[in-house]
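Participant: Sequence first, predicted model second:
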Amino acid sequence: MKQVFSFLFIAFLSTNIFAQTTWKADPAHTQVSFDIVHLGIAEIEGQFGEFQGSITASNDDFSKAEYEMEIDVASINTGVERRDGHLKSADFFDVENHPKLIFKSNSSEKIGDSKYKVTGDLTFHGVTKPVTLEVWHRGTIENPQSKDMTSGFAITGTIKRSDFNLGADFPEPMLSDEVNIEVDGEFIKQ
């Protein structure tokens, strides 16, 4: 009897230790945005409207979570149709040849209360580079309407467009080399 109890106890612990939960981005309550400085004097903002994101976690505090994001670059929207068309062209994103922007994490380190430093590979415009992002887990609640468990996250970082050969014919100060990126929204437990 002791052996059966021991086996069941070990099986229970193993299930809890290795259980992973996946959280998917809720497109209706998530924004993927960026900003860049134009002519050294004005910040231009934009968003990507089509994306998929997931967070896979084995801990409730997301301390060792894995993050993935895939963005449809053609969904770029800066509020100016002519500028959006130029950004989709070979001068910048070259959407025809490079339609996706992909991030996949490879490490996550807790740096404070509900805050993490996440490192991973960012791929777009035919280039893959390591980047580090800051993640703030804002909390988890049950959505009163859908009854889904929902977690809020703010994910921010800065990349250099020169690292990805983006807009090489548009040097500083015409466009800043640094681009701030942000994913802010809700992820639903699957």
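Facilitator: Good, I have the coordinates. Note that the structure is predicted; figures quoted are calculated from it, not measured. Residues are numbered from 1 along each chain as shown.

Participant: can we go C-alpha only for contacts and neighbour counts from here?
Facilitator: OK.

Participant: What's the separation between the residue nearest in space to the middle of the chain and Ile55?
Facilitator: Residue closest to the mean C-alpha point of the chain, counted by CA atoms, centre = their mean, is Met69 at 5.0 Å. Here the criterion is CA to CA, to the nearest Å. By it, Met69 lies 9 Å from Ile55.

Participant: hmm, back to that, give the helix, strand or coil label for the residue nearest to the centre of the chain.
Facilitator: strand (DSSP: H, G, I helix; E, B strand; the rest coil).

Participant: okay, pairing it with this:
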Amino acid sequence: MKRILLTTVLASACAAAYAAPVSYDIDPMHTYPSFEADHMGISFWRGKFNKTSGVLVLDKEASTGSVDVKIDIASVDFGLDAMNEHAVSPEFFDSAKYPQATYKGKLADFVDGAPTRVVGELTLHGITRPVELKINRFKCIPHPMFKRDLCGADASAVFKRDEFGLTAGKDYGFSMDVNLRIQMEAVVPEKAPKP
């Protein structure tokens, strides 16, 4: 009887350990939020942010999780220096006053172990609004080099930039719609060496 009880306790402990949420560090070398915005109704400006950090938390067994992402606004990159300088100026992002954008959300609607949505809030230009991400792809694998768990995702959303106080071009008839696309990879951090 004691042996059965011990086996049950150990099995429960193992199951609980397996079900525990796992934290992943977002890999800044493989995570680039990009966006597309109207230019006078005749073309689109496309850009990305080159510096991103944050944490993904995932509980595969419970089908829950969260994301907490920080974006360096001054790292905006349109592929054109003059446009980059304008984008960080007070007339647009005003990166001196608002140096960081954040996105915090909960993973939702898991299908076959993978989330299909993120329900969260974007803080941009000092304003926080709900923005829901559609997850187009989500997958976790053992990292081929680090030998630690690696998760990646492709997500998208559409939001109105004037709701965040970014109204440049509105008086000229620019559409305020922004198409957001996020490529993200995150890896379980390396364990600190024991003293």
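Facilitator: Alright, I've got the coordinates. Here the structure is a predicted model, which means the values were calculated and not measured.

Participant: Any idea what the TM-score comes out to?
Facilitator: Structural agreement between the overlaid chains, expressed as a TM-score with TM-score structural alignment, normalised by the length of structure 1, amounts to 0.85; 187 aligned residues with a CA RMSD of 2.4 Å.

Participant: Phe7 of structure 1: neighbouring residues, count only.
Facilitator: Close neighbours of Phe7 of structure 1, defined as other CA atoms under 10 Å, add up to 12.

Participant: starting at the chain centroid, how far to the strand or helix carrying it?
Facilitator: Element membership of Phe7 of structure 1 [criterion: DSSP states H and E] is helix 2-18. Here the centre of helix 2-18 of structure 1 is set off from its chain's centre by 36 Å, with CA atoms, centre = their mean, to the nearest Å.

Participant: Can you check which part of structure 2 stretch 75-89 of structure 1 sits on?
Facilitator: Aligned by TM-score structural alignment, stretch 75-89 of structure 1 falls on residues 75-89 of structure 2.

Participant: Return the set of buried residues in the matching stretch.
Facilitator: Burial within stretch 75-89 of structure 2, assessed by neighbour count using 16 or more other CA atoms under 10 Å, is assigned to Ser75, Val76, Asp77, Phe78, Asn84, Ala87, Val88.

Participant: residue contacts, Pro189 of structure 2?
Facilitator: Going by CA atoms under 8 Å, 6 or more residues apart in numbering, Pro189 of structure 2 touches Ser23, Tyr24, Asp25, Arg148.

Participant: try Glu45 of structure 1
Facilitator: Glu45 of structure 1 touches Ser33, Phe34, Asp35, Ile36, Thr78, counting by CA under 8 Å, 6+ apart.

Participant: Could you verify that Tyr116 of structure 1 is part of a strand?
Facilitator: Yes: Tyr116 of structure 1 forms part of a strand when assessed by three-state DSSP.

Participant: Tell me if I'm right that the residue nearest to the centre of structure 1 and Phe103 touch.
Facilitator: Yes: in this structure, Met69 of structure 1 sits in contact with Phe103. The criterion is CA atoms under 8 Å, and the distance is 5.1 Å.

Participant: how far away is the closest residue to Pro171 of structure 1 other than its chain neighbours from Glu96 of structure 1?
Facilitator: Closest residue in space to Pro171 of structure 1, ignoring its immediate chain neighbours: Asp177 at 7.6 Å, by CA to CA, 6 or more residues apart in numbering. The spacing between Asp177 of structure 1 and Glu96 of structure 1, counted by CA to CA, is 23 Å.

Participant: These two: which has the busier surroundings?
Facilitator: Comparing Asp177 of structure 1 with Glu96 by neighbour count (other CA under 10 Å), the higher total belongs to Asp177, at 20 against 12.

Participant: Perfect, that will be all.
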